[in-house]
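**Student:** All I have is the shape, not the residue letters:
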């Protein structure tokens, strides 16, 4: 039985992956009076006077909304809200399993930016944080930006920032293995959408080196007439050498390739043209180049998004702990400092003496990661 058939049967058997469990045991009349009417009136009155008390008197202190419009789901594309529900349930299950954070899936039947922003704003008082998921670019940029302006809780688009944080964590360890120098790297990112641009911004904030962004038309440069507004903004901080041409041209003498694009775009010849290249081929399920081919061509370190190869670079290392820390510290936003702290925390999970070309990133199944990330993020909030 292949993995897809097995998943279908297990989903049918389970009727979904999450459920609501009551934290209150209601077995007597007194229980009913305390937890509901008339006793519940008193916490309501307290919160009315001081809305911050909701964090003490309700589950808001540990509740995250996982919200999508179904427009960019996994590798499936625009499949709509109903079909995206299994993914959102899965995300919620990971929140609970890895960080004991309660998360609720909300799939919106609209792709209108104004409607999405307004809807999330209107429900935001019920939650301690909002995890935006699988919303297509460039709308996702504006949705996140506008929500940060009108909401007083953390707003986090995982496809952008979760990917950026875990990529940076893996890269921190990869440069230790290869002996490359922080700040001097020539990095090529293929895929200049939400994830690619977020990765570029995060790596620049951490001062890894020069970033060259590429998309389907080649190197992002001022000469490209097809640029989106988000890509145009990146021209000021990327491609400092003002390169032009295709992906193969960008990869000549590059130290790092990060792919968030499409399968089989990188050839052995491209890898051979790199400088002892670090390859993060993250397209799923088929990466930009298969690990065995990249290693045979001379890559020094190879990571993918897949669990059947070494160095799986997976967002589950990020979002459970990041939200756990943000909620614990009562953060009102996710800042660059929090994201950088999360990257360093994930990287630290492998001691330097255990680092190797096939061991640069901790297993996504390691449940100690969320606690380490949560502490680092909470400390960053306090600082």
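**Tutor:** Structure's in. What do you need? Keep in mind the model is a prediction, meaning the values are calculated, not measured. Numbering: from 1, shown residues only.
**Student:** When you work out contacts or count neighbours from here on, use the C-alpha atoms and nothing else.
**Tutor:** OK.
**Student:** buried ones in the longest helix seen in the chain?
**Tutor:** If you go by DSSP state H, the chain has its longest helix at helix 80-99. Using 16 or more other CA atoms under 10 Å as the test for burial, helix 80-99 gives 80-81, 84-85, 87-89, 91-95, 98-99.
**Student:** Check stretch 26-42 too.
**Tutor:** Burial within stretch 26-42, assessed by neighbour count using 16+ other CA under 10 Å, is assigned to residue 32.
**Student:** dropping in the other structure now:
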């Protein structure tokens, strides 16, 4: 199937992928008076007296805002907020389909950090959580940090944290397959944007020690002149040996490659220079840094991509529906690092030792166990860390 052509045709036919559906009647005088005036005044007064009752008396308890500025939409770049709407609507479909969560797309027409933050904060009382989407780095880091400081509901940038959760889960099981320890492996990234930095932070929290990021200029190291502020921060805790060189140089002797960058950057010959039983996560979409057959030709033992037509797909739908489901179930104020770690551990734990193999290190997106397992783990972590309200 020509997915591009068929999707465009269907979007024209659909005229949008979501709609608002009333859950109560308003088709006679009595039902109208209960759903609206005069009866609706009573729940309004109850919420005035106790704002937390907005979760009980409105749909807020199960409503997530999916918000972008259109500056980094898929692999298309800065195409503008209106052009990002099909993706935001699609994300809302996934929230509902996989997590049973109502979601509403919002595309904000500004790339000023403070203006964006204030806009989102001003509407945050209407929602139980905020999912940031397709916002360019490094602005996305500052936006998320400021919103988390201002809002009393979960704020989650899926491009960062969803990818990080699944990468950690997959890598946890991949290391089991090849019989290596996280404390001893050397990890090399291609890419130094939002996904790479977020994955790195979670890997460090999980106990990985030797991580080096590489962008188009070469290795990221402390004092590197062309880094933005977010890259400067991550450079303080990575590449502790101060390695220099390009991606090919860095891959020599590496145990793990994680690509969140651009197509075709890795060759079989580059993989051959890696350590025995190398692990390759080539997640650029739709064309990975190296295709699985080529990676295996170079000697890789475990290979993962972002594509659904190869084994071990790194797909964010494995994370965000369950993460938000768990956060909403306990009315969490935040999605913290412990909750992300719990989500990754839950995902990895769904595959038994008997099932684990080179082509099965992470559950498939339609595995019905995924969302309940992730949600339960996230909810438990929220309670344990004191961010749950119920």
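**Tutor:** Ah, there it is. As the structure is a computational prediction, the values presented were derived from the model and not from experiment.
**Student:** Overlay them and tell me the TM-score.
**Tutor:** Aligned and superposed, the two chains score 0.98 in TM-score terms (TM-score structural alignment, normalised by the length of structure 1); 383 aligned residues with a CA RMSD of 1.0 Å.
**Student:** Distance check, the closest residue to residue 205 of structure 1 other than its chain neighbours against residue 19 of structure 1.
**Tutor:** Nearest non-adjacent residue to residue 205 of structure 1, counting by CA to CA, 6 or more residues apart in numbering: residue 336, 7.8 Å away. In this view, residue 336 of structure 1 and residue 19 of structure 1 are 33 Å apart by CA to CA, to the nearest Å.
**Student:** the more surrounded of those two?
**Tutor:** residue 336 (15 against 10; other CA atoms under 10 Å).
**Student:** if we can go back for a sec, so which elements touch the longest helix of structure 1?
**Tutor:** strand 63-68, strand 102-107, helix 319-328, helix 369-382 (3 or more CA pairs under 8 Å, 6 or more residues apart in numbering; DSSP states H and E).
**Student:** for these, which one sits closest to residue 184 of structure 1?
**Tutor:** helix 369-382 (26.3 Å; CA to CA).
**Student:** now residue 281 of structure 2, what's its secondary structure?
**Tutor:** Secondary structure state of residue 281 of structure 2, per DSSP: H, G, I helix; E, B strand; the rest coil, is strand.
**Student:** just the one 4 residues further on next, same as before
**Tutor:** Three-state call for residue 285 of structure 2 (three-state DSSP): coil.
**Student:** now it, nearest residue through space, not along the chain?
**Tutor:** In space, residue 285 of structure 2 is closest to residue 306, 6.1 Å off (CA to CA, 6+ apart).
**Student:** thinking that neighbour is in contact with residue 290, fair?
**Tutor:** No - taking contacts as CA atoms under 8 Å, residue 306 of structure 2 lies outside contact range of residue 290: 11.4 Å.
**Student:** Find the residues that touch each one of those two.
**Tutor:** residue 282 (CA atoms under 8 Å, 6 or more residues apart in numbering).
**Student:** okay, the buried residues of helix 80-99 of structure 1 in JSON lines with distance to residue 313 of structure 1 next?
**Tutor:** Output for these, formatted as JSON lines (distance: CA to CA, whole Å):
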{"residue": "80", "distance to residue 313 of structure 1": "27"}
{"residue": "81", "distance to residue 313 of structure 1": "27"}
{"residue": "84", "distance to residue 313 of structure 1": "22"}
{"residue": "85", "distance to residue 313 of structure 1": "24"}
{"residue": "87", "distance to residue 313 of structure 1": "18"}
{"residue": "88", "distance to residue 313 of structure 1": "20"}
{"residue": "89", "distance to residue 313 of structure 1": "21"}
{"residue": "91", "distance to residue 313 of structure 1": "16"}
{"residue": "92", "distance to residue 313 of structure 1": "19"}
{"residue": "93", "distance to residue 313 of structure 1": "19"}
{"residue": "94", "distance to residue 313 of structure 1": "16"}
{"residue": "95", "distance to residue 313 of structure 1": "17"}
{"residue": "98", "distance to residue 313 of structure 1": "16"}
{"residue": "99", "distance to residue 313 of structure 1": "18"}
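**Student:** Closest one of those to residue 233 of structure 1?
**Tutor:** The closest of these, once distances to residue 233 of structure 1 are taken by CA to CA, is residue 80, at 29.5 Å.
**Student:** which stretches of structure 2 form strands?
**Tutor:** Listed in chain order, the strands of structure 2 (DSSP state E) span 63-68, 102-107, 129-132, 155-157, 186-190, 210-215, 218-219, 256-259, 278-282, 300-305.
**Student:** between the first one and strand 102-107, how many degrees?
**Tutor:** Using axes from the mean of the first three to the mean of the last three CA atoms, to 10 degrees, the direction of strand 63-68 of structure 2 lies 20 degrees away from that of strand 102-107.
**Student:** how much does strand 63-68 of structure 2 stray from structure 1?
**Tutor:** Superposing on structure 1 and averaging over aligned pairs (mean CA distance after the TM-score superposition for structure 1), strand 63-68 of structure 2 comes out at 0.3 Å.
**Student:** sorry, back to before: of the strands of structure 2, which stretch is the most buried?
**Tutor:** Burial of the strands of structure 2 is given as mean neighbour count (mean count of other CA atoms under 10 Å); strand 278-282 ranks first at a mean of 29.
**Student:** what's that strand packed up against?
**Tutor:** strand 256-259, strand 300-305.
**Student:** ok, and what's touching that strand?
**Tutor:** Residues contacting strand 278-282 of structure 2 (CA under 8 Å, 6+ apart): 174, 254-260, 271, 288-291, 295, 299-306.
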